[in-house]
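# quick one: sequence plus predicted model below, questions after.
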Amino acid sequence: MRSTIGTSHAAVQATGLTKRFGRTLALDDLSLSVPAGEVFGFLGPNGAGKSTTIRLLLGSIHPSAGTATVFGVPVADVRRAHRLLGYVPGDVALWPEMTGGEILELLARVGRGTDPGYRTELVRRFEVDPDKPAKTYSTGNRQKIALIAAFACKAPLLVLDEPTSGLDPLMEQVFRQCVAEARERGQTVFLSSHQLAEVEAVCDRVGILRAGRLVEIAGIAELRRLHRTTVEIGHRGPEPSLVDIPGVLEVERLGGDRLRFTLSGPPGPALRALAAADVTTLSMREPTLEEIFLGYYGENAR
């Protein structure tokens, strides 16, 4: 059943959010709105301002300008705002002498409560031993404890900052399943990451941050449509004329009656041009989120 907590307000609302550290402008006039129930991806390389944004949303630092709210509650009201969210940092620190199970119980008591049955299931799925003291845990197991606590909690907003940095690929799949389950429960997920495949797999919309500024915010499909698609065709007889066709760019002859070109915008004009030729094969490949991302940052973003 979907939660109705806070649905009259955006889960996250930032308006003109700006943060300076001395002469360094870490975040510049960020405005975004994340509706309740959405999985929102926040992308950018290290130093882009992602963690600064999250610290502002958590109320752990104060903005130089602008405002932010969580379900209508100003983030400066830390006590009220934190009752509405669960948080997983990129670098998890735990109480070393406590066991994983004791830590999960403690976090459940100080937060908005938890679903004990679901928490037990998550312990099994993430394959972590809750009876071991936290000081014996690897980086990945510390991350698992934090993720279990977050996904099992009843907070309407989950803020996840590079949450899978210590997980192996199998556990990343478990993480993605948990995000989908959180969405089904009506929770909102704010996922900050530089792992493009992860964001592409789980998010409804993506914001791309560059040097402290938001350069794009769109749904995954919409974001792809803003960029070029690679088209390859095979043909018999004369090749199709693609000169001056709107949206057709970089036509390349591959030999053996094959062509490759890139397409920007609606495909209609190109398809009509191809219909005039004897096309035997056609394939279209949308750009991955990584290719879109590199389009903003250049090859140095690798």
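Structure received.

# CA only for contacts and neighbour counts going forward, please
Fine.

# and the strands in the protein?
Secondary structure of the chain (DSSP state E): strands at 12-21, 24-34, 39-43, 65-70, 73-74, 85-88, 157-161, 188-193, 205-210, 213-219, 229-236, 248-253, 258-263, 278-285.

# redo the ones you listed as a markdown table? Include distance to Gly117.
Below are these laid out as a markdown table (distance: least, CA to CA, whole Å):
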| stretch | distance to Gly117 |
| --- | --- |
| strand 12-21 | 29 |
| strand 24-34 | 29 |
| strand 39-43 | 24 |
| strand 65-70 | 28 |
| strand 73-74 | 30 |
| strand 85-88 | 18 |
| strand 157-161 | 19 |
| strand 188-193 | 21 |
| strand 205-210 | 31 |
| strand 213-219 | 34 |
| strand 229-236 | 46 |
| strand 248-253 | 55 |
| strand 258-263 | 50 |
| strand 278-285 | 43 |
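
# this is the comparison structure:
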Amino acid sequence: MTVVQVQNVEKRFGSFQALNKINLQVNKGEVFGFIGPNGAGKSTTIRVLLGIIQASAGSAKIFGMDVWKEAVQIHHRIAYVPGDIHLWENLTGGEVIDIFLRLRGKVDYKKKEKLIDLFQLDPRKKCGTYSKGNRQKVALIAAFASDAELFILDEPTSGLDPLMEQVFQQCVAEVKKNGKSVLLSSHILSEVEKLCDRVGIIRQGEMIETGTLEELSYLTRTNLKLTTNSAIKDLSEWSGIHELQKENGDYIFQVDTDKLPEIMTKLSSYGIIKIESKPPTLEDLFMRHYEQKG
């Protein structure tokens, strides 16, 4: 079942084309990673989905409803966390969380208290005293304590320390387990790699690629560290070898995935003593895209 459907969406601000024929789809029970650098169009796409701004062209639907015309009905069923949180400074964190939850109707107090403990938030302090990370926690607790069917998270871990990022990842895994959907916008590629079923890459307002990490693996390189009996004099000239370095007699380099079988066959003739391989990461994928398109 499709929860979010964006088809050929464009957004222009005067003569500036912020989004150019964006297409993406988020399915029920799926975590979709929406990645790109600052200014790529992630937040503009999300504002269109939230009904904050109207698309100049194309179609965007959530739960089969038009995001602009039926925004109120959609908002009853979604939770949104932006990357920059502004709260009422004279209210406590606990009071703000309660306001957000009461706006949705039913409040699950046990779930709320559990999340406050997990995120190690002091709900008695006024929001004006909170750091950026604590303001982010308030928004995340309010979102995950709700019974939303779709979570739209725009750079949600901005300001969180590594321990709290792990708690966030647990929460995403939990909502996915319960059949909920997540649209996660991020430039923290390791976060997307850990959490997402599929990934969409946006650059300068255009979708470059969409697919599972497995489907996109041809765009990455594998990192190898190698020790051989015989010296390999012309290794840097082999097709598919990149970023070659020599360190204490070891060869450290990257290999195009499609060339790996051929290169391994050639390397075996030099007498492999030791070899270490690191799987390609989403960061490799991301950087390759920008090298190729740049």
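Good, I have the coordinates. Here the structure is a predicted model, which is why all the values come from computation and not from measurement.

# before we move on, back to that, which one of the strands of the first structure lies closest to Gly101 of the first structure?
Between Gly101 of the first structure and the strands of the first structure, the shortest gap by CA to CA is with strand 85-88, which sits at 17.0 Å.

# next, the mean deviation of that closest one compared to the second structure.
Taking mean CA distance after the TM-score superposition for the first structure, the mean distance separating strand 85-88 of the first structure from the aligned residues in the second structure is 0.5 Å.

# matching residues in the second structure for that strand?
Aligned by TM-score structural alignment, strand 85-88 of the first structure falls on residues 78-81 of the second structure.

# how far does that stretch sit from its chain's centre?
15 Å (CA atoms, centre = their mean, to the nearest Å).

# what lies in contact with stretch 92-112 of the first structure?
83-84, 86, 114, 129-136, 139, 142-143, 145-146, 148-149, 153-155 (CA atoms under 8 Å, 6 or more residues apart in numbering).

# what's the ChimeraX line that selects buried ones from those residues?
Selecting only the buried entries of the contacts of stretch 92-112 of the first structure in ChimeraX, with 16 or more other CA atoms under 10 Å as the criterion:
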select :83,84,86,114,129,130,133,134,142,143,145,146,148,149,153,154,155
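
# what's the counterpart of Phe207 of the first structure in the second structure?
One thing to correct before we go on: residue 207 of the first structure is Gly, not Phe. Match for Gly207 of the first structure (TM-score structural alignment): Gly200.

# how many other residues sit next to the closest residue in space to its match that isn't next to it in sequence?
Once flanking residues are discounted, Gly200 of the second structure sits nearest to Thr210: 4.3 Å by CA to CA, 6 or more residues apart in numbering. By the measure other CA atoms under 10 Å, the count of residues near Thr210 of the second structure is 19.

# residue contacts, the counterpart of Thr210 of the second structure in the first structure?
Counting by TM-score structural alignment, Thr210 of the second structure corresponds to Ile217 in the first structure. If you count contacts by CA under 8 Å, 6+ apart, Ile217 of the first structure has them with Arg205, Val206, Gly207, Ile208, Leu223.

# circling back: got the buried residues for the match of strand 85-88 of the first structure?
Within stretch 78-81 of the second structure, the residues that count as buried by 16+ other CA under 10 Å are Ile78, Ala79, Tyr80, Val81.

# now the residue nearest to the third one when sequence neighbours are not counted: how far from Ser186 of the second structure?
I take that to be Tyr80 of the second structure. Excluding the flanking residues, the one nearest Tyr80 of the second structure by CA to CA, 6+ apart is Ile152, at 4.8 Å. Look at Ile152 of the second structure and Ser186 of the second structure: by CA to CA, to the nearest Å, they are 11 Å apart.

# many thanks, we can stop here.
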